[in-house]
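Q: Give the three-dimensional model of this entry:
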Amino acid sequence: MSPAFALIALYGLVFVLHLIVPGRRVTGYVRDEATGAPLRYRLNGVRVMALTVGLYFVAGATGLVPWDWLYVHRAETLATACALGLLFTLAIVLPAAPRRGLLADLYLGRLANPQWLEGHIDAKMFLYLIGAVMLQLNLLSFAAHHLLLYPHDPSPGVLLHVALFSFFLWEYLNFEEVHLYTYDFVAERVGFKLGWGCLTFYPFFYAVGLWTTAALPNPHTPAPLLGLCALLFFTGWMLARGANMQKFWFKTRPDKLAFGRIKPEVLTDGEKQILVSGFWGLSRHINYLGEIAMATALALSLGYPSEWGPWLYPLYYLVLLVPRQIDDDRRCRAKYGALWQEYERRVRWRIVPGIY
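A: As a prediction, the model looks like this:
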């Protein structure tokens, strides 16, 4: 089977699993543009990930597919994913009503929250699921290639990198409902940025550290430095997950003490409310700082100082999140008016407390 056809079959398998595996139904924060009713979502990400990864291990253990097949055929599978992302973009954007202009619509999208099969499939939810599953498979395959090359002297940094990244992916899918309240679902539309991004960029570029280091020998990074990488990663995770969880509880159960300790302190004009306590009193986008810290830890964990590839990942987060912070502040300023200005006076820092 050609690598191109195999990747298409793999994407199709994840779609079928997402379609048939039982999931729970939840109501999200976003409302349907036509009816104004809150959108409903069907969530089964962890189960689909578990089944797909389980099949990967069965295929590897039985010799049906080499453990490092995705690494060996990374160029062909990346090219195929690029083509699928472009086709998806054209298919979801062109039939919809124009908004800005063709190029802008192709990139940013026209439809806000497309759902199919009477809501059984949500486009954004599926895109993030396929991206997470494929990234997990790439990480496992790339690490397998390293272990096959150096079975007696593998790099602990490579193993730590895969372990931390895998934790990130499984944890993300475990909290699928929380992410329904984040910028991606609230503000973005489905076009090239999101469609090609999840079908191609997310599963392949996020693994860029292993693209450039999986075939390198053990750099013998001292264990204390690897421990500091893990500490930085979980510090970032606590900032990102803590902020998102606090916001989720505030949106769904506004009287609940976040983590049983943090009282929800708000700015209000009688109608609208802005959370200013806990994580959201540290900076206006403290979760972005957490994402950048995790990405930096993942780059550091590989321990190859002469390699620039791993640093593309945290650099990407800077390029992504700083403009997103500016756009999100603009949206909130328009939505909340004077209340947001008061929040900016109350919480001066945009992302990094004391710096930016």
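
Q: hey, let's count contacts and neighbours off CA atoms from now on
A: Fine.

Q: where does Phe142 sit relative to His161, distance-wise?
A: From Phe142 across to His161, the span is 11 Å (Cα to Cα, to the nearest Å).

Q: what does Gly242 give?
A: Applying Cα to Cα, the value for Gly242 to His161 is 22 Å.

Q: With Tyr183 instead?
A: As for Tyr183, its distance to His161 is 27 Å (criterion: Cα to Cα).

Q: ok, back up a step: so if I had to pick from Gly242 and His161, which one is more boxed in?
A: His161 (27 against 20; other Cα atoms under 10 Å).

Q: May I ask which helix or strand encompasses the more buried one?
A: Using DSSP states H and E, His161 sits in helix 156-174.

Q: For the comparison step, fold the sequence that follows:
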Amino acid sequence: MVSQTAAQTLNPRTVHRDFFGATGATAVMVGTVSVVFVWYFSCNEIAGCQLPLASTQWASIIQQALNYNSYVSSTALLYYSLWWLWLALLYFVVPAKVIDGVVLRNGQRLQYRLNGLSSLLVTLSVWISVWFIWGAQPYLWIADHYFELAISSIIFATTQALFVYLYSFRPAPKSQPVMLALAGNSGNPIYDFFIGRELNPRVGPLDLKYFCELRPGIMGWMLLNISFALKQHHRFGHVSNSMWLAILPQLVYCVDTLLFEQNVLTTMDIVTDGFGWMLSFGDLSWVPAMYSLQARYLAFHPVYHSSLATWSIALLATGSFLVFRLSNSQKNAFRTNPNDPAVSHLRFITTESGSKLLVSGWWGMARHINYTGDWFFGLAQCLAAGFDTPMVFFFSAYFFVLLLHRNHRDECKCREKYKKDWVRYCQLVPYMFIPYVI
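A: Modelled structure (predicted):
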């Protein structure tokens, strides 16, 4: 039997609170949901997607937001719930490779089913079947009811976050207490609800955090992009080169994410963050609703690029994606087997904790070279939407702030974990993002 003291050692009280605690968490929740509203009501066929917003536009946005009967739809909520349940069903019935995750604080290793790409292929076959039976109409409905579906995802994500927060207080044997996230055990219900109290909430064999990380949001993003492309074709009789430049890289990114599904098991989201509103909303709502902004804009405002611009944007997208993918693959190959011939030639330092930090190859260029590739890849998708409005660059601006914040969290965590070895590492790899620049 594990004593109360041992349980407290496993789940120490959170001292440091990110986002300035409950006040910042509340501001983030209100702010991000507000952004979804503002961007939809100010960037559409009627409003025209122009900044800055005049006082009359703000008044119109507030008026439309208060008229919840126009966008809270039981039909859309039903469809979104069925979408989530469909992917949860595939998680169990589609053949999967079962692997162990990282070793947790309690010495255990959870098992995960890797069948994201197979689930996507099954879902794609359904999408194609729907096309052959009903044509484009179901996808046009999705494009036309985008905001109702986005609001439904917010309702679902918030309900799920409330469930996992309350679920984290469930009775558990003293020999195996519920393992909480180190950052989510502050005792403040607002902050813990936001940041995630339990590390790996599971309902039976379904790991909610792992499932939501890659499936409903990532595949929903793909479905929205396809629907907006069909909407543009339905309205204008063709799909513009700008639409292809925006959605093809995003489709590749989504497929790549599912192809390398195993890599997510070593990310901060899975290893250290709890599953609360931040990840639930981010995975289920923010990703599909806001990452598809370029496709939604181009559906009613097509942009036509010259051959030079088309090839320039395509080359930027391809090059930055290769930086992102190759650097991440190199890191994961080294973590899996440092003696692999593909990475055995790389130089590294060994820390007092026993961890090995690469100081050559991609990771000798910059400490977060993958973030650099990821950001420029997103910038290429924004450039595809043209310069008629700065609103299409929201994704790039937001992603810049997100990566800076994540970089700060990474640096703080590594500084605390590796201590003097991190100082030595930073001397060997002095640049964070771009070699010889920053």
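
Q: Can you list the buried residues in the helix holding His161 of the first structure?
A: Using 16 or more other Cα atoms under 10 Å as the test for burial, helix 156-174 of the first structure gives 156-162, 164-166, 168-170, 172-173.

Q: Count residues in the vicinity of the nearest residue to Leu257 of the first structure once chain neighbours are set aside, would you?
A: Excluding its sequence neighbours, the residue lying closest to Leu257 of the first structure (Cα to Cα, 6 or more residues apart in numbering) is Lys263, at 5.0 Å. Neighbourhood size, Lys263 of the first structure [other Cα under 10 Å]: 14.

Q: Looking for the alignment partner of Lys263 of the first structure in the second structure.
A: For Lys263 of the first structure, the aligned residue in the second structure is His345 (criterion: TM-score structural alignment).

Q: how close does that match get to Ala295 of the second structure?
A: From His345 of the second structure to Ala295 of the second structure the distance is 43 Å (Cα to Cα).

Q: Tell me, how many residues neighbour the counterpart of Ala75 of the first structure in the second structure?
A: Correspondence of Ala75 of the first structure to the second structure, assessed by TM-score structural alignment: Phe147. Using other Cα under 10 Å, Phe147 of the second structure has 21 other residues around it.

Q: my read is Phe147 of the second structure is in a helix, agree?
A: Yes - assessed with DSSP: H, G, I helix; E, B strand; the rest coil, Phe147 of the second structure lies in a helix.

Q: pretty sure it is in contact with Tyr40, am I right?
A: Yes - look at Phe147 of the second structure against Tyr40 with Cα atoms under 8 Å: they come within range, at 7.2 Å.

Q: tell me, stretch 114-123 of the second structure lands on which residues of the first structure?
A: By TM-score structural alignment, stretch 114-123 of the second structure lines up with residues 43-52 in the first structure.

Q: and what of stretch 427-435 of the second structure?
A: Using TM-score structural alignment, stretch 427-435 of the second structure lines up with residues 345-353 of the first structure.

Q: can you tell me the distance between the two ends of the matching stretch?
A: In stretch 345-353 of the first structure, first residue to last residue: 14 Å (Cα to Cα).

Q: Name the residues of it that are buried.
A: In terms of neighbour count (16+ other Cα under 10 Å), stretch 345-353 of the first structure has its buried residues at 347-353.

Q: cool, stretch 15-32 of the first structure as well?
A: Within stretch 15-32 of the first structure, the residues that count as buried by 16+ other Cα under 10 Å are 15, 17-19, 23, 28-31.

Q: Next: stretch 361-374 of the second structure.
A: Buried, per 16+ other Cα under 10 Å, within stretch 361-374 of the second structure: 361-374.
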